[in-house]
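Novice: starting from these lines, generate the structure:
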Amino acid sequence: MVLLDLLMPPACASCGRSGTLLCGRCLNGFVKASRPAERFLAPDRGVVVGESLAVGMAAFAYEGPVRRALAALKYSGASRLAPILAGICEASLGGLLAISGPATLVPVPVHPERRRARGYNQAELIAKPLGRAARLPNAEILDRIRPTTRQHRLNRPARLANLRDAFAMRTGAQVRPVVILVDDIITTNATLEACAAVLRAAGCETVYGFAVGREV
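Specialist: I've put the predicted structure just below:
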């Protein structure tokens, strides 16, 4: 890491300031998620409720420096942002664990083609340090079996149609009774719902969702 920083000095993913991957000023601009994307459960905690999904919670509003940091992680190869983002989400995950109890973290999978192009799955990179900090197991038990159109310009019905039959249990995967799906962004909740439906059909008792950002 030190050698890498010497060869490629870090710059803030949000404002470009040199010296750190996320500067203090931009971190101070991270706004806690304050209202749900759909139905209300606890408006002050950025919570949404679904059908297969028991509760989905995001740590921050997906705007400003949060949006720019997640875009850098997802589209610009800034994989070193993942543990930083995970670290500042630990308290919010603790709020969800107060509801869920002990659980297994399951990253939302990306299609193999997208993983090869990007070099990683950003949800996995966020889930692993979250699991270590919370002493929770990580399990990659879902696969994305069908490539899908990028979701960000689709409305909720189109997102649901786009994700139909996109996910499946990984061959030989062990079903866990309580799962927290981990993703980078919650927009309309469609991705978490699609994953939760597969997990519930496989025998998972309760599925929760957690993300760094939620669309405002």
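
Novice: drop to CA atoms for contacts and neighbour counts, all remaining ones
Specialist: OK.

Novice: next, the buried residues of stretch 8-21.
Specialist: 10, 11, 12, 13, 14, 15, 21 (16 or more other CA atoms under 10 Å).

Novice: please give the structure of this sequence too, so both can be compared:
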Amino acid sequence: MALLEMLLPPACAGCGRYGRLFCEDCQRSLQSLSRGPNHFSAPDAGTVVGDALLLAHTAFAHAGPMRRALQRLKYGGAARLASPLARAAAPALLALAAVTGPATLVPVPVHPARLRQRGYNQAALLAKALATEANLPVADLLVRRRATTRQHGLSRAARLHNLRGAFAIGGGRLVPASVIVVDDILTTSATLEACAVVLRAAGVASVFGFAIAREV
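Specialist: The predicted structure is shown next:
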């Protein structure tokens, strides 16, 4: 497979046409959910999603080419997609960073068994690529202590219960004052909230969330 990828041009993850990993036509067709800084500073704006997580923001709707691209990244071994997806989502992250001020990107961790199976953590790849695009620091502060059952189809309350005790701060890691937790897809924000609870308990003053796409 690696040899074929070297010999053949890449196929777009959104439409399948050969030439680019994520073609310009597919990128232009994405449904943007991005907002400017004023969206967050208005009294009734922003998405307040939990006690520990101040707010979360996403770049695109999880639909069409974006849904297919994230599926390829997460389950299809297409690790190289992290870079073009992060590049497309960077303006939305910068809009959030204009509100949060200096913050460190922290990816949602996966369980070691899942990491061995998949070969990489897609959230970590996206966080590192986003850090490059937005000129922000990135740190693997969190670890996943236990595997959890599938979240699909669960309510927000059930997801939070499922994630209780799943995350922890990695040993000996210094925590920054402000963090933006990065994930690929936001559904109910339960995963980001569970991470935020751990980060706040460890001394992080402000925790925000960012995802490439959101279920709408």
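
Novice: Serialize the buried residues of stretch 8-21 of structure 1 to TSV and add fields for secondary structure and distance to residue 49 of structure 1.
Specialist: Output for the buried residues of stretch 8-21 of structure 1, formatted as TSV (DSSP: H, G, I helix; E, B strand; the rest coil; distance: CA to CA, whole Å):
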residue	secondary structure	distance to residue 49 of structure 1
10	coil	38
11	strand	37
12	coil	34
13	coil	31
14	coil	30
15	coil	34
21	coil	33
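
Novice: dump those residues into a markdown table; add distance to residue 162 of structure 1 as well.
Specialist: Below are the buried residues of stretch 8-21 of structure 1 laid out as a markdown table (distance: CA to CA, whole Å):
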| residue | distance to residue 162 of structure 1 |
| --- | --- |
| 10 | 37 |
| 11 | 36 |
| 12 | 34 |
| 13 | 30 |
| 14 | 30 |
| 15 | 34 |
| 21 | 34 |
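
Novice: which is the next helix or strand following the host helix or strand of residue 93 of structure 2?
Specialist: Per DSSP states H and E, residue 93 of structure 2 falls inside helix 82-100. Sequence-wise, the next helix or strand downstream of helix 82-100 of structure 2 (DSSP H and E) is strand 104-107.

Novice: can you give the contact residues for the helix or strand just after that next one?
Specialist: Later in the chain than strand 104-107 of structure 2, the nearest helix or strand by DSSP H and E is helix 112-118. Outside helix 112-118 of structure 2, the residues that touch it by CA atoms under 8 Å, 6 or more residues apart in numbering are 75, 77, 121, 144.

Novice: quick one: helix 112-118 of structure 2 to structure 1 mean distance?
Specialist: Average distance, helix 112-118 of structure 2 versus aligned residues of structure 1 after superposition (mean CA distance after the TM-score superposition for structure 1): 0.5 Å.

Novice: just to revisit the earlier point, buried residues of the helix holding residue 93 of structure 2, list them for me.
Specialist: 82-86, 88-97, 100.
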